[in-house]
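J.: Using only what follows, build the 3D model:
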Amino acid sequence: MRVLGVDPGLTRCGVGVVEGLPGRQLTMLGVGVVRTPPGDDLGPRLLAVERGLEEWLDRYSPELVAVERVFAQHNVRTVMGTAQASAVAVLCATRRGIPVTLHTPSEVKAAVTGSGRADKAQVTAMVTRLLRLDAPPKPADAADALALAICHIWRGGTTNRLTAAIRAHESGKWHSGGGVRSQGRGEPREAEDGIGQDPPEQQPVAPRAAYGRVPGRPRTSTRP
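T.: Got it, this is the predicted structure:
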């Protein structure tokens, strides 16, 4: 499968294309950064991000798109730009019928390095090694985009392929279909210059008891 990884950011939006299968050697097809001038208005900057991503989609025709999941805890002003760039990436892919999956930062780190608490240098080093690159990809946004693509091939590709097959069967047509899937439990802390951290997980809420009658059995009540 061919996956486009997107590390969203309004000033620097990392993009990387990786091809391969789980358990097989992976190949990097392209890596780079879509940049916008910080002094420009928001509208033209988002349009520039869209045009840049469209060029990558045209050039490499990925089957799947993996985007870092955005979460805000502190710097709301910074995270707004990141969230807007993330939405543009989801829009560009969905408009073409390409499935999109959101991966948390800790999930990406765990997939690439084996530890969800790995730092940026460790992620970059493992990406360089896994893709057999001559030099580490720069800037960090580019390395993070490749890490997202690797994570999706190893963890999320099967899920998206199954979803696409079900949709194709239901519609009677073999097409990929759109949609966004979210991997992982936690919401990541936003970091525009790379993969951030996940906040503590929330305790699950117990489901409510169901009331009703089972066919073939007498009516019963679970109330005291």
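J.: rest of the way, CA atoms for contacts and neighbours
T.: OK.
J.: center of this structure - which residue?
T.: In the chain, the residue lying closest to the centroid (Cα atoms, centre = their mean) is residue 67, at 2.6 Å.
J.: What strand or helix carries residue 81?
T.: helix 76-95 (DSSP states H and E).
J.: ok, and what's touching the helix or strand just after that helix?
T.: Downstream of helix 76-95, the next assigned helix or strand under DSSP H and E is strand 100-103. Defining contact as Cα atoms under 8 Å, 6 or more residues apart in numbering, one finds that strand 100-103 is touched by 64-69, 90, 93-94, 148, 152, 156, 160, 178-184.
J.: now, which of those lie within strands?
T.: 64, 65, 66, 67, 68, 180, 181, 182 (DSSP state E).
J.: To what extent is the nearest residue to the last one once chain neighbours are set aside buried, counted in neighbours?
T.: When you say that, I think you mean residue 182. Leaving out its chain neighbours, the residue that sits closest to residue 182 by Cα to Cα, 6 or more residues apart in numbering is residue 102, at 4.6 Å. The tally of other residues near residue 102 (other Cα atoms under 10 Å) stands at 22.
J.: in this protein, which spans are helices?
T.: 42-60, 76-95, 105-113, 120-130, 140-151, 157-171 (DSSP state H).
J.: Next, the structure of the following sequence, for comparison with the previous one:
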Amino acid sequence: MRVLGVDPGSRRTGFGIVDDQGGRPGYVACGVVVSISGTVAERLHRIFSGLAEVVEHYRPDVCAVERVFLARNPDSALKLGQARGAALVALAGAGLDVHEYTALQIKKATVGVGHADKGQVQHMMRALLGLSAQPSADAADALACALCHLHESQGLQSRTRAISP
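T.: So this is what the prediction gives:
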């Protein structure tokens, strides 16, 4: 199974792709869709088209997106919601099954601490995936989201096997 993790942002949307290699995660790619300049509509289109290109190139089987529920102010919440919407439409439009996880769930599943800081997430992604360099904060968050989904889906599979006759 190939999982695309997405960390939505109004200016920087992180993506991370991992494969399930027999119960172990395998790094495929990560990066950031940058949408800093332009009108709101242009920036949202960049997020949409950037993620559509990632999906077309890497062909993930499933997607995991960080569910954002806190923002510093109403304007930030609106912009983040719009960016998240553009990302969700790109993913659903590509026919992907989209799963959502809170930041707390993601950090707990990958770092072991629900309130880990960005540096801790970056360090753990480098260690868990055997990366030669530390990914950017946005890409690391997206990789963590993908790993969280792998962890959750493996847990579901093992629970299903345990109760099957």
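J.: How close are the two chains, by TM-score?
T.: Here the TM-score for the pair of chains, by TM-score structural alignment, normalised by the length of the second structure, is 0.88; 157 aligned residues with a Cα RMSD of 1.8 Å.
J.: Where in the second structure does the helix holding residue 81 of the first structure align, residue-wise?
T.: Aligned using TM-score structural alignment, helix 76-95 of the first structure spans residues 74-93 in the second structure.
J.: Which residue of the first structure is paired with residue 141 of the second structure in the alignment?
T.: Taking TM-score structural alignment for the superposition, residue 141 of the second structure sits opposite residue 144 in the first structure.
J.: shouldn't that match be in contact with residue 124?
T.: Yes. Under the criterion of Cα atoms under 8 Å, residue 144 of the first structure makes contact with residue 124 at 7.4 Å.
J.: For stretch 28-48 of the first structure, buried residues please.
T.: By 16 or more other Cα atoms under 10 Å, the buried positions in stretch 28-48 of the first structure come out as 28, 30, 31, 32, 33, 34, 35, 36, 45, 46, 48.
J.: Including distance to residue 11 of the first structure, could these go into TSV?
T.: Formatted as TSV, the buried residues of stretch 28-48 of the first structure follow (distance: Cα to Cα, whole Å):
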residue	distance to residue 11 of the first structure
28	24
30	20
31	16
32	13
33	9
34	8
35	5
36	5
45	8
46	10
48	10
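J.: Inside strands: which ones of those residues?
T.: Counting by DSSP E, the buried residues of stretch 28-48 of the first structure place 28, 30, 31, 32, 33, 34, 35 in strands.
J.: since we're on the residue nearest to the fifth one when sequence neighbours are not counted, how many residues are nearby?
T.: Read that as residue 33 of the first structure. Spatial nearest neighbour of residue 33 of the first structure, excluding adjacent residues (Cα to Cα, 6+ apart): residue 14 at 4.5 Å. When counting by other Cα under 10 Å, one arrives at 29 neighbours for residue 14 of the first structure.
J.: just checking, residue 14 of the first structure touches residue 145?
T.: Yes. Contact status for residue 14 of the first structure versus residue 145: in contact at 5.4 Å, counting by Cα under 8 Å.
J.: Now do the shared contacts for the two.
T.: Common neighbours of residue 14 of the first structure and residue 145, using Cα under 8 Å, 6+ apart, are 5, 6, 7, 31.
J.: Could you provide the residues you listed in JSON lines, with additional columns for distance to residue 52 of the first structure?
T.: Shown next, in JSON lines, are these (distance: Cα to Cα, whole Å):
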{"residue": "5", "distance to residue 52 of the first structure": "14"}
{"residue": "6", "distance to residue 52 of the first structure": "12"}
{"residue": "7", "distance to residue 52 of the first structure": "13"}
{"residue": "31", "distance to residue 52 of the first structure": "12"}
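J.: out of those residues, what pair is the most spread apart?
T.: Pairwise distances across those (Cα to Cα) peak at 11.3 Å, for the pair 7 and 31.
J.: shared neighbours of these two, which are they?
T.: Here residue 7 of the first structure and residue 31 have 14, 15, 142, 145 as joint contacts, going by Cα under 8 Å, 6+ apart.
J.: out of these, which is most surrounded?
T.: Neighbour counts for these, by other Cα under 10 Å, peak at residue 145, which reaches 32 neighbours.
J.: Report the contact partners of that residue.
T.: Shown in contact with residue 145 of the first structure (Cα under 8 Å, 6+ apart): 4, 5, 6, 7, 14, 15, 16, 31.
J.: how about a cut-off of 10 Å?
T.: By Cα atoms under 10 Å, 6 or more residues apart in numbering, the residues touching residue 145 of the first structure are 4-8, 13-18, 31-33, 66-68, 127, 137, 151, 194-195.
J.: Mind picking the one among the buried residues of stretch 28-48 of the first structure that's closest to residue 57 of the first structure?
T.: Ranked by distance to residue 57 of the first structure (Cα to Cα), the buried residues of stretch 28-48 of the first structure are led by residue 30 at 11.3 Å.
J.: Relative to residue 56 of the first structure, how far out is that closest one?
T.: 9 Å (Cα to Cα, to the nearest Å).
J.: what touches both of those two?
T.: What both residue 30 of the first structure and residue 56 touch, as defined by Cα under 10 Å, 6+ apart, is the set 4, 15, 16, 17.
J.: export these to TSV and tack on distance to residue 40 of the first structure?
T.: As requested, those are arranged in TSV below (distance: Cα to Cα, whole Å):
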residue	distance to residue 40 of the first structure
4	27
15	21
16	25
17	28
